[in-house]
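Asker: Quick one, structure for this:
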Amino acid sequence: MSDSRATSFGAEADNYEAARPDYPFEAVAWMLERLPDGARRLVDVGAGTGKLTRVVAEARDAEVVAVDPDAVMLAKLRDHVPGVPTFVGTAEALPLPDASVDAVVLGQAWHWVDPVAASAEIGRVMRPGGTLGLIWNARDNRVDWVRRLTAIMNASAAEEMLDAGGPTVATPFGEPEAERWEWLRPMTREQLHRMAASRSHLITASEAERDSIRKDMDDLFDELGLEGDATIDVPYVTWAFRALRG
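Answerer: I've put the predicted structure just below:
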């Protein structure tokens, strides 16, 4: 995770928790459905504020551990998902023993890692037959106003990776399987602004650029008639991938 944007999110941890969408339970359950019944430990890497951690805990009866490079994000996670052990670390350097976990999942995070180094390190801590699960919530840019919003905010590294064909996974994992879910999320103007504020491009942008993006967003929302507490349905696509350790 050498890109400074990858570790910028703690500056907007509250907006990240409030405005980023939750993961559909069905998608998370699908990522983990090939685990054996006796799976004992699951790890959420790049766990952030716990958006994925809490769904994993609901989907499987096993110990869940959270790892993130940002201690500020982990502090928020402990507030929202109490009782989950947290550790500072990255996908390329996990603070876990060899062959100690049954699954590792990453939500909105694999695009920040070195896929070869991360695959090898996750393979080190995972028992044979375990699952690597990768998941992203992405706005559906096939819808005109959503495509215009994305152009204003700038496409994310995740969107660019998904558009290019999806994630790369290396040894000791096999070729990943993929599935997708489409759904709608009602959002207010304020929620859309908070979502934008939680994105790495805005966090690391100059104040002038942030002001320009906010103004262009407001112009679009005015055109859409999105005022006050009114909501607009934001179309999302959840992409999930799972790969088994050899």
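
Asker: From now on I want contacts and neighbour counts done on CA atoms only, so please keep to that.
Answerer: Noted.

Asker: Show me where this structure has its strands.
Answerer: Assigned strands in the chain, in chain order: 41-45, 63-68, 86-88, 101-107, 126-139, 177-187, 232-244 (criterion: DSSP state E).

Asker: With respect to Leu35, which of those lies nearest?
Answerer: Among the strands of the chain, the nearest to Leu35 by CA to CA is strand 126-139 (6.6 Å).

Asker: what's the closest one packed up against?
Answerer: Secondary-structure packing of strand 126-139 (3 or more CA pairs under 8 Å, 6 or more residues apart in numbering; DSSP states H and E): helix 25-32, strand 101-107, strand 232-244.

Asker: Enumerate the positions of stretch 67-83 that are buried.
Answerer: 67-78, 80-81 (16 or more other CA atoms under 10 Å).

Asker: Closest one of those to Leu244?
Answerer: Nearest to Leu244 among the buried residues of stretch 67-83: Val67, at 20.5 Å, using CA to CA.

Asker: got a list of what that closest one touches?
Answerer: 43-47, 74, 86-90, 94 (CA atoms under 8 Å, 6 or more residues apart in numbering).

Asker: Let me have those in a markdown table, adding distance to Leu32 as columns.
Answerer: Formatted as a markdown table, the contacts of Val67 follow (distance: CA to CA, whole Å):
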| residue | distance to Leu32 |
| --- | --- |
| Val43 | 12 |
| Asp44 | 12 |
| Val45 | 15 |
| Gly46 | 17 |
| Ala47 | 16 |
| Leu74 | 23 |
| Thr86 | 21 |
| Phe87 | 22 |
| Val88 | 24 |
| Gly89 | 22 |
| Thr90 | 21 |
| Leu94 | 20 |
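
Asker: Could you also give me the structure for this second sequence? I'd like to compare it with the first:
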Amino acid sequence: MEQHEVSSLSSSFGSAAAAYAEHRPDYAPDAVRWALDPAPRSGPVLRVLDLGAGTGKLTAVLAASGVDVVAVEPDPAMRAELSRELPDVRALAGNAENIPLPDGSVDAVVAGNAMHWFDMAAAGPEIARVLVPGGILSGLWNVLDDRVTWITGLARVAGSAAVGPRDTVGAWRAATADLYLPRTGAARFGAAEQNEFAHRQQRTADSLVAALATRAGMLVMPDAERRSALARIRAYLAAREETADGEFTLPMATGVLRTRRL
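Answerer: Next comes the predicted model:
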């Protein structure tokens, strides 16, 4: 994907900031703990940057864990939702390529469903700049568990705009070798480690459709095409025994890649 296409998709979320805040899932606490586990503690409390923080889905898990977290998010509408939900968290305008923090100011940098939007040629050195030596960079992705039959069918019916190239466990695993952490450069970061953690969300058909409607590919679709895609998803969920009636458990995983600043 060309960088201008990435930029267009990544900037689409502000138009749906409230829906994103309401319907996107949080992150498995075990995954967050693993993402941060090797980070050095340069002070009494671990200092963590949530980069590309969006509406604060990952920020909230970090804040609840007791770390000192600062959020950086470029979109003002997304940042406003974050500040509304988490008024005690410092939220700054900025992006991965231009981080508004001093050199060596954090022990860990994390990114929740955001690292694939970064231009790592510029972001890698910038992330390394704000990390202390030995600091940790971790990317986390919430993905659907396509080892479950009805999830495989959902991905097929929904199409790539709603369930994209790293939005299922199988696709995320397949893409890992060419994913984002290794591109930060061998001179700055060590080899990447990978792990996955089971994550479950309670959903209804309506709330799952609403969540899928906040995907970047869906947000940039022409209105008629988006309505048609969402109608197909609704029809599929209505036809499946697992999802046709009331609340159900959505099988997911939080995948994590982490690396250490050298």
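
Asker: Just give the TM-score of the two.
Answerer: The TM-score (TM-score structural alignment, normalised by the length of the first structure) is 0.92; 244 aligned residues with a CA RMSD of 1.8 Å.

Asker: Neighbour-wise, which one of the contacts of Val67 of the first structure leads?
Answerer: Gly46 (30 neighbours; other CA atoms under 10 Å).

Asker: Mind jotting down where the helices sit in the first structure?
Answerer: 13-19, 25-32, 51-59, 71-80, 115-125, 144-153, 157-163, 189-197, 200-204, 207-224 (DSSP state H).

Asker: who's in contact with the second one?
Answerer: What that stands for is helix 25-32 of the first structure. In contact with helix 25-32 of the first structure (CA under 8 Å, 6+ apart) are residues 55-56, 59-60, 103, 131, 133-135, 179-181, 238, 240-242.

Asker: check contacts around Asp145 of the second structure.
Answerer: Neighbour list for Asp145 of the second structure: 151, 168-170, 251-253 [criterion: CA under 8 Å, 6+ apart].

Asker: Just give me the match in the first structure for it.
Answerer: Alignment note (TM-score structural alignment): Asp145 of the second structure maps to Asp140 of the first structure.

Asker: quick one: contacts for the residue mapped onto Glu225 of the second structure from the first structure?
Answerer: Mapped onto the first structure by TM-score structural alignment, Glu225 of the second structure lines up with Glu209. Taking CA under 8 Å, 6+ apart, we find Glu209 of the first structure in contact with Leu202.

Asker: how near is the most centrally placed residue in the second structure to Asp146 of the second structure?
Answerer: Closest residue to the average C-alpha location of the second structure: Asn113 at 1.5 Å, with CA atoms, centre = their mean. Asn113 of the second structure sits 18 Å away from Asp146 of the second structure, going by CA to CA, to the nearest Å.

Asker: repeat for Leu257 of the second structure
Answerer: Remark: distance between Leu257 of the second structure and Asp146 of the second structure (CA to CA) = 19 Å.

Asker: out of those two, which sits in the busier spot?
Answerer: Using other CA under 10 Å, the more surrounded residue of Leu257 of the second structure and Asp146 is Leu257, with 24 against 20.

Asker: In the first structure, what residue corresponds to that one?
Answerer: Alignment note (TM-score structural alignment): Leu257 of the second structure maps to Phe241 of the first structure.

Asker: thought that match was touching Gly133?
Answerer: Yes - counting by CA atoms under 8 Å, Phe241 of the first structure touches Gly133, with 5.7 Å between them.

Asker: what range in the second structure does stretch 10-19 of the first structure sit on?
Answerer: Going by TM-score structural alignment: stretch 10-19 of the first structure matches residues 14-23.

Asker: got the buried residues for that stretch?
Answerer: For stretch 14-23 of the second structure, burial by neighbour count (16+ other CA under 10 Å) applies to 14, 16-21, 23.
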